[in-house]
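Chemist: 3D, please:
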Amino acid sequence: MRVGGFGKPNTAGYEPIDGIDDDAGIHPKKPLADDHHQGLCHRLFRPHNIIIFVAAFVLSLVICLTVGFIAGDGTLFGIRTNANNAKAVGWQGEKSADVAGADDCPCRPAVKVPQYFQTTDGKWAGPTATGKPAFLAQTRTFNAAAGATFVPNDPLQTSLPIVGMNLSKDESIFRMMGFLAPYSPSPGFGVDEYPLPPGAEIVQLQMLSRHGSRYPTMGANVQALGDRIAAAASKSKLGAKHELAFLNDWKYQLGAEILVPKGRQELFDSGVLHAYMYSPLYNPNSKIIVRTTTQDRMLKSAENFLAGFFGLEWTQNATIEVIIEGPYYNNSLAGYLNCPNSNKIKSGSAAASIWIENYLQNATDRLAPLIDGYEWSLEDSYAAQTMCAYETVAYGFSRFCELFTYEEWIGFGYSIDLAFYGDNSFGSPAGRAVGIGYQQEVVARLKNHTLGYSGSQINVTLDNNTTTFPLNQSIYFDFSHDTNIISILTAFGLKQFYGLLDPSSYPGSHNFTASHLTPFGARLDIEIIRTPKPLAANRSGYAANGGETKYIHFVLNQRTIPLGWSFPECDASRVDGWCELGAFLRAQEDQPRLARYEQACFGKYPLNLSVLDGAPES
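Modeler: Coordinates of the predicted model:
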């Protein structure tokens, strides 16, 4: 019987490869040996030869067994002695479709899955501590005696009586939390949305998504606040009263870095939304490559998205490529890890600190007298605002949210805008460089070529191979982080989000608003649209002359980014924000040079100074 080669597994996007030839094998009616061979056997096996043969066989067997056990791999001659061990080293769920009971076959060879398709080994997953589970049915509060109206949670309790908030205007503090905001569509970037004109069709989508809502990262200010409260309570009974009375029984019990239930929902819902928007772009006879990183929340975000897009059987439709997320590993989805200078730049954080001292002093003065045995500080006030965001997505509700006025929540959102702009966008000398690798990958897909040397942080091993960087898909899904997405927008050169932010006063509505750009579950959809003729800039109809035309359309959190506002090559008068694809590609040609990757990431220059164009000053 001829057993086939190494079949691909039916998990992680692989299909079994049938390797059994039913026509091959042993035929019962065929003689086992001809007369010549039978005579030869008779001459070989004389009595004294039999004794020598048996002794040699036994000695050889002992030697082979000894060598096999010394090898220490749990096998004899490469054959597993236990079916369960055989399963353990192969792909989970691996099957040979044509052999009954193949999973129990002790002789099936172990097959090694390439690291970049491993979804279960847990390497480079980062912290995965789970916090206290939500119990909102028991812990939620609303003051019915004072006439408060019950509003059902969905699933978070976000209808809160915040001082200064105008409920008639549908205002919500949860749209003012910057990168900690639960997902909601952007209010818009300056242009209206338009349906496709007759005869037009979307021919490609490249999506870049942020992960969903998560627990705090290790070392976050909320954990430090919890430690300070616990330390004070251990010395003497905490004397908190009025609005802070809940602190007398409160403990910090959040997990670390992994998705919370809301985060899983955000990515599942995004998958469902994209299924309604783009399903026909998927070729049902193919399996697409979907890229994410090894961090637990990144992998789980991709899996939840795919479950929403394809259903729970998504492994039949997609393979997840898991790129190592660790210091100095090349990874365009976490570009800061191979850009050491980017982790030292704090000009944005410094600007945010100035603003925090400005907007939050009144709140600190108001809260400090409400707790005895503890010296409430400005740092505590800011951590309490941050705690509101994290506890809400983790538990569904937080008592910290009502401690601050609506104006103070506006100030909180602006502090994050300042930090992100100065540390990750046009105000950062490494703002472009961190995102330039992904910009190059998008352009390479549009031009239909792989990437060799790029002068950036792309993983050349993966990007120069169509198995791991395919070019034949009409739909691409990638998953990244908030600051990386901000840098990618900067690397594309989207000057619409350029503009110095004043740390001493709130400017009112401004283009660079982090909660509009990278809330939890944020997504950038890059559409390629084909029209039969050029489309008028005012959308009045097709031009009388001209042939088939392709356009590119950037959609961030379900609203159009007008490309003509950033690139002179595009038409700024277009009311739909589109750009002709050829013009856009010409605009992108110079972006890698503008990023100055080597100098930005590894050069010597003042790291504490804000810049104007997302790269070191020449």
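Chemist: please make it C-alpha for all contacts and neighbour counts, starting now.
Modeler: OK.
Chemist: tell me what the longest helix along the chain is packed against?
Modeler: In the chain, with assignment by DSSP state H, the single longest helix is helix 47-71. Helix 47-71 makes packing contacts with strand 75-76 when contacts are defined by 3 or more CA pairs under 8 Å, 6 or more residues apart in numbering; DSSP states H and E.
Chemist: ok, then the element right after the strand it packs on?
Modeler: strand 79-80 (DSSP states H and E).
Chemist: one more, for comparison:
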Amino acid sequence: MSSVLLLLIAFISKVYTIPIYNSWTISPGSTYDSYKFNVLHHLTAISPYFQYNSEELSPDSSEGCRVDKTVYQICHGSVYVNDNDYELTIEPFLQLLKNAADSVDFSNAEDLAFLTHWTSHITNSEQQVAKLSKFGYLEAFSAGIRLSCRYPDLMPVTKNESFKVWGSDASGTRRSPDAIFAGLFSGHETIGKVVIISEDRDPGANTLTPTKTCSNFRTSSGAKQMETWLKHYISPIHVLAMQALCGYETIIRSSSRFHGIFTPEEWLSFEY
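Modeler: Purely as a prediction, here's the structure:
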């Protein structure tokens, strides 16, 4: 490995250890004894990517063994906002704020005073909704770096199109495999091939998004149960939007003022 490549990997590794997102660790108090948690780790699919290894397991192979093949299934990097969340909860909330701008004085509300000057990180819905964010690209790029360092013997050194990264053609996914490839080869010329798989129904089971091809899959599954819980947990839906914005805004701005306006129990209820 050249000294330049080694330096690049070391530099990227050090940069990635710098916290991108401000941690927000809170304690539910007497409800859960001494349990503490980072809010950003309890936002379901909205959470920024983080590695979880509570058992402190080593990725190294067992003594006397060596890895000669590996397959990883990795989600796309963080997007600005998912289309469903934006359309059903966040966009109505943003419209509510816009309509209330001339009639509501948020400066008198201690927890919500920041809304007086707050602006959404979504400035162009057509270009941002369901699209990979710059930090999402960094997440995918860093994943490639880690894999190349973990499995150096599996990295091809000559042109070899059998070395592939597959990605679906969803708007939030297409750039992620490119970023992983860039990380695998540290920004140098890539050796291998990025294969984009259609989300059409025709491929059947030969797809990365079987929800599109499986006739038994229903996007509405669980919706009735969710609505029942939401009626018990919170009303109106705009409160849910503010909790969702906590994660999405953090991805873009590295922090969010929405973190601090909810109790630990409310965050755990949101996760549920």
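Chemist: any idea what the TM-score comes out to?
Modeler: Comparison of the two superposed chains (TM-score structural alignment, normalised by the length of the second structure) gives a TM-score of 0.77, and 238 aligned residues with a CA RMSD of 2.7 Å.
Chemist: before we move on, back to that, buried ones in the longest helix of the first structure?
Modeler: residue 68 (16 or more other CA atoms under 10 Å).
Chemist: where does that helix end up in the second structure?
Modeler: Across the second structure, nothing matches helix 47-71 of the first structure (TM-score structural alignment).
Chemist: go on, stretch 173-180 of the first structure?
Modeler: Residue span in the second structure matched to stretch 173-180 of the first structure, by TM-score structural alignment: 39-46.
Chemist: name the element residue 436 of the first structure belongs to?
Modeler: helix 431-447.
Chemist: okay, and that helix goes to which residues in the second structure?
Modeler: Going by TM-score structural alignment, helix 431-447 of the first structure sits over no part of the second structure.
Chemist: just checking, what packs against that helix?
Modeler: Checking 3+ CA pairs under 8 Å, 6+ apart, helix 431-447 of the first structure ends up next to helix 482-491, helix 591-595, helix 597-602.
Chemist: repeat that with 6 Å
Modeler: Counting contacts by 3 or more CA pairs under 6 Å, 6 or more residues apart in numbering; DSSP states H and E, helix 431-447 of the first structure packs against helix 482-491.
Chemist: quick one, what contacts the residue of the second structure sitting at the aligned position of residue 305 of the first structure?
Modeler: Counting by TM-score structural alignment, residue 305 of the first structure corresponds to residue 180 in the second structure. By CA atoms under 6 Å, 6 or more residues apart in numbering, the contact set of residue 180 of the second structure is 140-141, 144.
Chemist: again with residue 172 of the second structure
Modeler: Counted by CA under 6 Å, 6+ apart, residue 172 of the second structure has contacts 130-132.
Chemist: helix or strand: which one has it?
Modeler: Here residue 172 of the second structure is assigned to no helix or strand, by DSSP H and E.
Chemist: and the closest residue to it other than its chain neighbours, how far from residue 90 of the second structure?
Modeler: Spatial nearest neighbour of residue 172 of the second structure, chain neighbours left out: residue 131 (4.5 Å); criterion: CA to CA, 6 or more residues apart in numbering. From residue 131 of the second structure across to residue 90 of the second structure, the span is 16 Å (CA to CA, to the nearest Å).
Chemist: out of the two, which sits in the busier spot?
Modeler: More crowded of residue 131 of the second structure and residue 90, by other CA atoms under 10 Å: residue 90, with 26 against 23.
Chemist: mind checking how far the counterpart of the more buried one in the first structure is from residue 390 of the first structure?
Modeler: The alignment partner of residue 90 of the second structure in the first structure, by TM-score structural alignment, is residue 222. Separation of residue 222 of the first structure from residue 390 of the first structure (CA to CA): 9 Å.
Chemist: same question for residue 282 of the first structure.
Modeler: 36 Å.
Chemist: neighbour count for those two, which is higher?
Modeler: residue 390 (24 against 18).
Chemist: now check that one against the second structure: what is it aligned to?
Modeler: Aligned partner of residue 390 of the first structure by TM-score structural alignment: residue 248.
Chemist: mean deviation of the host helix or strand of its match from the first structure?
Modeler: Element membership of residue 248 of the second structure [criterion: DSSP H and E] is helix 237-253. Following superposition, helix 237-253 of the second structure is found to deviate from the first structure by 0.9 Å on average (mean CA distance after the TM-score superposition for the first structure).
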